[in-house]
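1. sharing a model that was predicted from the sequence below.
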Amino acid sequence: MNVAVLVPVKAFAQAKQRLADVLSPAERRRLAQTLAEGVLAVARDVPLFVVCDDEEVREWSERHGAQALWTAELGLNGAVDDGVRSIAAQGFDHIIVSHADLPLPASLTGIARDGTATFVPDVRRDGTNVMSFPLDRPVPAAYGSGSFDRHCDAARAAGLRVEVRADARLALDIDVASDLTHPLLREVLPTWLPTIPVNPFTQQR
């Protein structure tokens, strides 16, 4: 398969608003950028694209080896769909779409399966952290509450074989404060987040 990876990245200054009770604006910005850099790093050997509508993110993406696709005023779903069409037009036949806030993305590029739509739900089995599908039968982006079921239904309606990947690490994302208490994050939390209870460095202060 000729596979590409697509990552939608929000302006860092606007990211992680639901962590406002535990993190300062500067910490939220830094966390969003750190997580996104981790996702791009694991996909560095695959053609990599970022959809964005922020000039800082566009420049950051290109520094990290990704081709930035400008998608202003389209919203998340419109931006992903537009990015998918652009990537298909470049001759790729399969795509992996990943959220940018996965703290443990190491297995990201291994989920693509020929002729199959693969979905990794979040830990609540509500959202879709990662999805992969053939570009001749694209799955429309339907992010938001309940997106996992919507994406699976759309793939089946397109006649695709559907695989649900139970990947405990890819299922982790960081949206709310309780996400930061997951045991698997003890080894990867940035040491500059002193307000996070599971950060081992917090206990030393």
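-> Thanks, I have the structure now.

2. drop to CA atoms for contacts and neighbour counts, all remaining ones
-> OK.

3. any idea how far apart the tips of stretch 105-118 sit?
-> From its first residue to its last, stretch 105-118 covers 16 Å (Cα to Cα, to the nearest Å).

4. buried ones in that stretch?
-> 105, 108-109, 111-113, 115-118 (16 or more other Cα atoms under 10 Å).

5. which members of those occur in strands, if any?
-> Residues of the buried residues of stretch 105-118 located in strands (DSSP state E): 116-118.

6. in a markdown table, list the residues you listed along with distance to Leu184.
-> Formatted as a markdown table, those follow (distance: Cα to Cα, whole Å):
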| residue | distance to Leu184 |
| --- | --- |
| Thr116 | 29 |
| Ala117 | 27 |
| Thr118 | 23 |
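
7. use this one as the comparison:
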Amino acid sequence: MTYKALIPVKRLTEVKSRLAPHLSQKQRADLVLEMLRHVIDALQTSNALDAILVVSADPHVLAQASAWGAQPSPEEVPGHNEALHAAAIRERNAGTGALLTISADLPLLHPDDIRQMRNLAEEHAVVLAPSRDGTGTNALLTRPPLAIPYRFGPGSFQLHREAAQDLGLQHTLYTSIGSALDIDVIDDLTALKYLKAEAVRNRNSLVS
């Protein structure tokens, strides 16, 4: 079975508006690209996927994605869920067996997160990875693509879960700090700095 990933990315002029009081537009764009590269690297290193597609209306995002080894997928229609739906339809029609739709802003994502989600997908039609606050969806792995409709936005985790329940699909949750910590507000950046510092301290304690 073919497993692929979709990573949606907004236009760089529109990203991370809730960080605008703290970061300039360029800083926010650079942050998004840095996190996107990390997510692509984690997906590639997992060796659990046959292809990685970046869906965006931003030519610079698509060019960077291509340079980093992902397939650029220009948005076919406006709107976050609508663009993902169009991309997923295309992949399903091309014979893709399972599709992982994952956020671009997961700076602690680890290749093991991807491997474990794929393992869960062997027994479940839907694998959900919630955001740190439990309300959003940071990753959605469906077998086949569009086993449930995209409902990204406020409260998406509950909406996706209810969709799987309503359709009687086997579904499960995957939770780790790598899949849960997305960067939207300044508190998320503070948490990221703390977790990175904690990881360094732990490594140093193992060496000493």
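-> That came through fine. As the structure is a computational prediction, the values presented were derived from the model and not from experiment.

8. ok, back up a step: closest to Val139 of structure 1 out of the buried residues of stretch 105-118 of structure 1?
-> Using Cα to Cα, Ala117 is the member of those that lies nearest Val139 of structure 1, at 8.1 Å.

9. how about the closest one, nearest residue that isn't a chain neighbour?
-> Using Cα to Cα, 6 or more residues apart in numbering and skipping residues adjacent in sequence, the residue nearest Ala117 of structure 1 is Phe133, 4.3 Å away.

10. one more: Leu159 of structure 2?
-> Arg151 (6.4 Å).

11. hang on, that neighbour in a helix?
-> No - for Arg151 of structure 2, which was evaluated using DSSP: H, G, I helix; E, B strand; the rest coil, the result is coil, with no helix membership.

12. quick one: map it onto structure 1.
-> The pairwise alignment with structure 1 assigns Arg151 of structure 2 to Ala142, based on TM-score structural alignment.

13. tell me where the longest helix sits in structure 1.
-> Taking residue count as the measure and DSSP state H as the definition, the longest helix of structure 1 comes out as helix 25-42.

14. have a look at how far, on average, that helix is from structure 2.
-> Relative to structure 2, and after both are superposed, helix 25-42 of structure 1 has an average distance of 0.8 Å to its aligned residues, where the measure is mean Cα distance after the TM-score superposition for structure 1.

15. contacting residues around that helix?
-> Taking Cα atoms under 8 Å, 6 or more residues apart in numbering as the criterion, the residues outside helix 25-42 of structure 1 that touch it are 9, 12-17, 19-20, 48, 64, 66, 100-103, 105-106, 108-109, 193.

16. show me the helices in structure 1, by range?
-> Defined through DSSP H, the helices belonging to structure 1, from first to last, are 25-42, 55-63, 75-89, 147-157.

17. please point out which parts of the longest one sit buried.
-> Applying a neighbour-count criterion of 16+ other Cα under 10 Å, one finds 25, 27-40 buried in helix 25-42 of structure 1.

18. now stretch 149-157 of structure 1
-> Buried residues in stretch 149-157 of structure 1, defined by neighbour count with 16+ other Cα under 10 Å: 149-152, 154-155.

19. please tabulate the helices of structure 1 in CSV, including the columns distance to Leu184 of structure 1.
-> Written out in CSV, the entries for the helices of structure 1 read as follows (distance: least, Cα to Cα, whole Å):
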stretch, distance to Leu184 of structure 1
helix 25-42, 15
helix 55-63, 27
helix 75-89, 28
helix 147-157, 23
